[in-house]
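In: got a structure for you, letters missing:
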């Protein structure tokens, strides 16, 4: 029945979301799930909401268990998947939802993560704009000589067709990159002085017990973290915006804030409107970029999304305003960090790589209230 699938890190939040979506996918047959300290235990103990998968038992996360499947999804902390993926010999498609294969520049990895740098895989954000003349096959598609920000862009999905190794995005990084890439690609905003402030749910930090993620520490408060340029998704955002055709090195002030919602991201990103650009025409860049996209939706003028509107769905919802007095564009984007931000992007990219309809098994309807 379809493609045999293994999910490594199935006991965590990202692994659980992968399994939730994969369970409804008509072409994927979940054969194997693995965990770390939970190996040998029934999956249902870690993921009690996944009743349809109650018969599965968590196995050890080792190459011998994962090899031989058609598709393997990795939902492991950074630094954990690279050594495993190096040992795969008989896997048609591997998709890493961790950070190990996202960054093309070893110096970025050293500065923000540390440890061994593994090769960059094809970046799994299909809707991301890529400047024509760039090589979209890698995780860092830079524009070729003479290709400017105003050239008609392509999409990263072109690079995903037939891919055998895919790096799913960081949830914060893809939210910000999708928010700003249309303006960069069209040349209507400047790549310097980008600012993003994000309200994020703590599930993005994983399931491991940490004091600052306890309910008693989160309820009734908002907590900024990684302030002042220290967040690990910053080089991934810059990498994506370079690929979209940024003139000069993108600079971004990126501030995430933990808020008391279990899942979701609301990213407010602003950028200077480029010199000589009529502010009335700025919105057109985003309309052109996402007019035909099934999962990235620009809302009507004056309408802005809530995180609740994307809960459980593989959608990124955007509202856009032009602040003429400040000479800036403001983009507010909402998505579910576990769905479109991670697991949904991974499955969407896998569909493309395998030649399946891109939307197979992926919901656009959220859950409310």
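Out: On my side now, so go ahead. All values derive from a computational prediction rather than experimental measurement.
In: switch to C-alpha atoms for all contacts and neighbour counts from now on
Out: OK.
In: what's the neighbour count on residue 338?
Out: Residue neighbour count, defined by other CA atoms under 10 Å, stands at 27 for residue 338.
In: Enumerate every residue touching it.
Out: When contacts are counted by CA atoms under 8 Å, 6 or more residues apart in numbering, residue 338 is found next to 13, 14, 17, 171, 203, 204, 263, 264, 344.
In: next, the one to line up against it:
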């Protein structure tokens, strides 16, 4: 069966990545391709790497242009999705790559985003313990943010098994510049980013902080508090996350490794590497894959987990296509790449 799919925000990095993956999907027919200020141009002008779609006309992002498709992907700025969704049929599968429907707490949304809360949709990270079955019959799914994807998968096994203390969790992530979007910004110019790294959103101010806390709290069954610091790395795409948490008394290094390995042992897109091998961002470039490694720091009583994702693939568009496959009853790996690009 072939499904008609529309993609909004086609001029941005996330929308372009969704289209890259869908162009090779065997059960998809790409319908409307929309944007806002770039409407009226050809897709090849905006996304020259999408060779098969280069002559497609980019339409304006309106309900009328998106209506009538089996699946709609939204890759819009924060706060723009709710109005579009309200005009779509209830049986249309809508996958939102933005943040609008990720958070459950309206007060927290208001604090971090400064706009009215649009509501909450099921959270589209199937590898989180217990989440896959919740997604299968849904028609609206909120795709996780790129930082939360790596951070949640890094620590979820330990919290789901009750091995980790819920306070004093620390996550530091280094991200490529594409994570900040495609709009021109001075601090993202090549001359500003090459040869150095900078932190941002320090002191609990990054918008992904409550999203990571929400996900870890859900699998832990109790509130988890988090210190999250993102950094900007001189690369186009990829995230390296280092996540640490205190282990509960009596938990051994062997039990930690067994728990992570058993949790992800049957997952297609998450790999716990052999002992002694540490993940690098280049190993997942262009793939819908997460590679991670863990160690027990006996001196501090903490587990240390390093995880890598491609922020545009598994961190955004690949996760979105994976969720679409799940909802449509297709194998989750349909149209998605297992292998990264090397060198």
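Out: Perfect, I can see it now. Computed from a predicted structure; not experimentally measured.
In: where does the TM-score land?
Out: For this chain pair, the superposition-based TM-score is 0.98 by TM-score structural alignment, normalised by the length of the second structure; 343 aligned residues with a CA RMSD of 1.0 Å.
In: Show me how to select, in ChimeraX, the buried members of the contacts of residue 338 of the first structure.
Out: To isolate the buried members of those in ChimeraX, using 16 or more other CA atoms under 10 Å:
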select :13,14,17,171,203,204,263,264,344
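In: from the contacts of residue 338 of the first structure, which two are the most distant?
Out: The two members of the contacts of residue 338 of the first structure with the most space between them (CA to CA) are 203 and 344, at 15.2 Å.
In: residue boundaries of the strands in the second structure?
Out: Here the second structure has its strands, by DSSP state E, at 3-7, 28-35, 59-60, 71-74, 93-96, 140-142, 169-175, 198-199, 226-232, 239-246, 270-272, 290-297, 302-309.
In: ok, average deviation of the fourth one from the first structure?
Out: So the one you mean is strand 71-74 of the second structure. In the superposition with the first structure, the aligned residues lie an average of 0.3 Å away from strand 71-74 of the second structure, counting by mean CA distance after the TM-score superposition for the first structure.
In: how many neighbours does the counterpart of residue 258 of the second structure in the first structure have?
Out: Structural correspondence for residue 258 of the second structure with respect to the first structure (TM-score structural alignment): residue 284. The number of residues packed near residue 284 of the first structure is 13, by other CA under 10 Å.
In: likewise the one 10 residues further on?
Out: Residues lying near residue 294 of the first structure (other CA under 10 Å) number 14.
In: counterpart of it in the second structure?
Out: Taking TM-score structural alignment as the alignment basis, one finds that residue 294 of the first structure is matched in the second structure by residue 268.
In: For its match, which residues are in contact?
Out: residue 333.
In: isn't residue 286 of the second structure right next to residue 315, touching?
Out: No: using CA atoms under 8 Å, residue 286 of the second structure is not in contact with residue 315, being 10.6 Å away.
In: Of the two, which one has the most company?
Out: When residue 286 of the second structure is set against residue 315 and neighbours are counted by other CA under 10 Å, the residue ahead is residue 315, at 30 against 25.
In: quick one, what contacts that one?
Out: By CA under 8 Å, 6+ apart, the contact list for residue 315 of the second structure reads 144, 145, 146, 147, 149, 150, 309.
In: swap the cut-off to 7 Å and go again
Out: 145, 146, 149, 309 (CA atoms under 7 Å, 6 or more residues apart in numbering).
In: likewise residue 80 of the first structure?
Out: By CA under 7 Å, 6+ apart, residue 80 of the first structure lies in contact with nothing.
In: tell me the helices in the first structure, going along the chain?
Out: If you assign secondary structure with DSSP state H, the helices in the first structure sit at 13-22, 43-46, 63-66, 82-85, 106-112, 157-160, 171-186, 215-218, 234-243, 282-290, 344-354.
In: Switch those helices over to a markdown table; also include distance to residue 193 of the first structure.
Out: Output for the helices of the first structure, formatted as a markdown table (distance: least, CA to CA, whole Å):
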| stretch | distance to residue 193 of the first structure |
| --- | --- |
| helix 13-22 | 32 |
| helix 43-46 | 43 |
| helix 63-66 | 44 |
| helix 82-85 | 34 |
| helix 106-112 | 20 |
| helix 157-160 | 28 |
| helix 171-186 | 12 |
| helix 215-218 | 31 |
| helix 234-243 | 12 |
| helix 282-290 | 17 |
| helix 344-354 | 28 |
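In: Residue 253 of the first structure: which of those is closest?
Out: Short answer: helix 234-243, nearest of the helices of the first structure by CA to CA, at 8.7 Å.
In: The closest one aligns to what range in the second structure?
Out: Using TM-score structural alignment, helix 234-243 of the first structure lines up with residues 209-218 of the second structure.
In: average offset between that stretch and the first structure?
Out: Using mean CA distance after the TM-score superposition for the first structure, stretch 209-218 of the second structure ends up 0.9 Å from its aligned counterpart in the first structure, as a mean over the superposed pairs.
In: Residue 58 of the second structure: neighbouring residues, count only.
Out: By other CA under 10 Å, the residues close to residue 58 of the second structure number 24.
In: before we move on, what about the one 3 residues further on?
Out: Using other CA under 10 Å, residue 61 of the second structure has 23 neighbouring residues.
In: what sits against residue 18 of the first structure?
Out: Residue 18 of the first structure touches residue 343, counting by CA under 7 Å, 6+ apart.
In: gap between it and residue 93 of the first structure?
Out: With distances taken as CA to CA, to the nearest Å, residue 18 of the first structure is found 15 Å from residue 93 of the first structure.
In: hang on, residue 39 of the second structure packs against residue 58?
Out: Yes: at 5.1 Å, residue 39 of the second structure and residue 58 qualify as touching, with contact defined as CA atoms under 7 Å.
In: Much appreciated, bye for now.
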